[in-house]
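>>> I'll drop the sequence and a predicted model, then ask my questions.
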Amino acid sequence: MQIRPARKEDVPVILELIHDLAIYEKEPHAVKNTVEALEENLFGPHPAIFAHVAVEQGQVQGFALWFLNYSTWEGVHGIYLEDLYVRPEARGKGMGKALLRTLAGIAVERGYARVEWCVLNWNEPSIRFYKSLGAVPQDEWTTFRLTGDALSSFGSPVVSGGAA
């Protein structure tokens, strides 16, 4: 097994794994991403996301997609893990752990304050896995999200001359 930064030629299989993750998370039709968009975001002139892949016998078996966040209290960056996924047939070989260890190593090497992510409340196998690594749930926080019509409505420009 090898963990390495993703390459352009990995993008189609990473997108395939993103679709597999969506199925696992009971949202099979939620993925709107494309090979072109993912490639642009990972390898375009101003990449804001990064990915590492787990490779076994020349085949990508898993990935971690991440980006930088920032702690205003600590005054340093952190890593936000957007997705971590290993194919079911490749699980139990330490790939997920190796991918997370790679991100933790990057954080330590660069002086970042943390590596953090979200996990669905029903995903007990993942929760047990993360706790076994020493990760601690942030139970005192609730994630909020603006999307769809609510985002469009709230983010629409304010008409000039109106009350603020």
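Alright, I've got the coordinates.
>>> going forward, measure contacts and count neighbours with C-alpha atoms only.
OK.
>>> mind listing the strands in the chain by residue range?
2-5, 50-56, 59-71, 76-86, 115-116 (DSSP state E).
>>> Residue 24: which of those is closest?
If you check each of the strands of the chain against residue 24 by C-alpha to C-alpha, strand 76-86 wins as the nearest, at 9.7 Å.
>>> Quick one: list the elements packing against that closest one.
Counting contacts by 3 or more C-alpha pairs under 8 Å, 6 or more residues apart in numbering; DSSP states H and E, strand 76-86 packs against helix 11-24, strand 59-71, helix 95-110, strand 115-116.
>>> and the comparison structure, right after this:
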Amino acid sequence: MSIKIRKAVEDDSVKVWPLMKELAIFEKYIDSFAITPEIVRESGFHKNPPDFYCIVAEDDDKIVGMLVYYFLPYTAQNRPAIYMKELYVDALYRGQKIGEQLMHALREEAKQKNCGQIKWTVAPWNKAGIKFYERLGANENRDWLNYEWNI
């Protein structure tokens, strides 16, 4: 098994979508999950600029991990930031440092785009995720509370 980390291309849309669905089940929002492979293709590869970018982990021809992100172009530091929206690795491939490789690829992308920060959220019940991010050297930001306004 040889894992390749690369930026997603349009043909990956149908291969990334099942991981997005698995993440929705894992994070308990499958009842409101409205993404389809067609939406992935349109939003990520046909729009200019795209709504999101994606880095994938590939084993042969199978996508086994994904990291979805977008840019926050305007920040108080006068440098863009990256917001990581989704990180997911197929359960059969966990424990092989694929998530770590995806995060390092995102960090390189942030450096190339002159970003000052990578931001994300993690569910408080996701202890394995929290431990993973802390092992990478990430810090919990307790300065801000997350709010939502459902429309």
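Thanks, I have the structure now. Since we're looking at a predicted model, the values are computed, not measured.
>>> returning to that earlier point: ok, which of the strands of the first structure comes nearest residue 151 of the first structure?
Comparing these under C-alpha to C-alpha, the one sitting nearest is strand 76-86, at 20.4 Å.
>>> residues touching the most centrally placed residue in the first structure, list them.
The residue lying closest to the centre of the first structure (C-alpha atoms, centre = their mean) is residue 82, at 1.6 Å. Neighbouring residues of residue 82 of the first structure by C-alpha atoms under 8 Å, 6 or more residues apart in numbering: 64, 65, 66, 67, 117, 118.
>>> so how far is residue 4 of the first structure from the equivalent of residue 86 of the second structure over in the first structure?
Using TM-score structural alignment as the criterion, residue 86 of the second structure maps onto residue 83 of the first structure. The span separating residue 83 of the first structure from residue 4 of the first structure equals 16 Å under the rule C-alpha to C-alpha, to the nearest Å.
>>> returning to what we had before: switch the helices and strands packed on strand 76-86 of the first structure over to TSV; also include mean neighbour count and distance to residue 141 of the first structure.
Putting these into TSV (neighbours: other C-alpha atoms under 10 Å; distance: least, C-alpha to C-alpha, whole Å) gives the following:
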stretch	mean neighbour count	distance to residue 141 of the first structure
helix 11-24	18	24
strand 59-71	19	15
helix 95-110	17	22
strand 115-116	19	13
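>>> now these as TSV including distance to residue 78 of the first structure?
Below are those laid out as TSV (distance: least, C-alpha to C-alpha, whole Å):
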stretch	distance to residue 78 of the first structure
helix 11-24	23
strand 59-71	5
helix 95-110	7
strand 115-116	6
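>>> hmm, back to that, roughly how far apart are the match of residue 86 of the second structure and residue 154 of the first structure?
From residue 83 of the first structure across to residue 154 of the first structure, the span is 27 Å (C-alpha to C-alpha).
>>> Have a look at these two and say which one is more surrounded.
residue 83 (16 against 11; other C-alpha atoms under 10 Å).
>>> Residue 67 is in contact with that one, correct?
No: using C-alpha atoms under 8 Å, residue 83 of the first structure makes no contact with residue 67, being 10.3 Å away.
>>> what's the neighbour count on residue 74 of the first structure?
With other C-alpha under 10 Å as criterion, residue 74 of the first structure counts 11.
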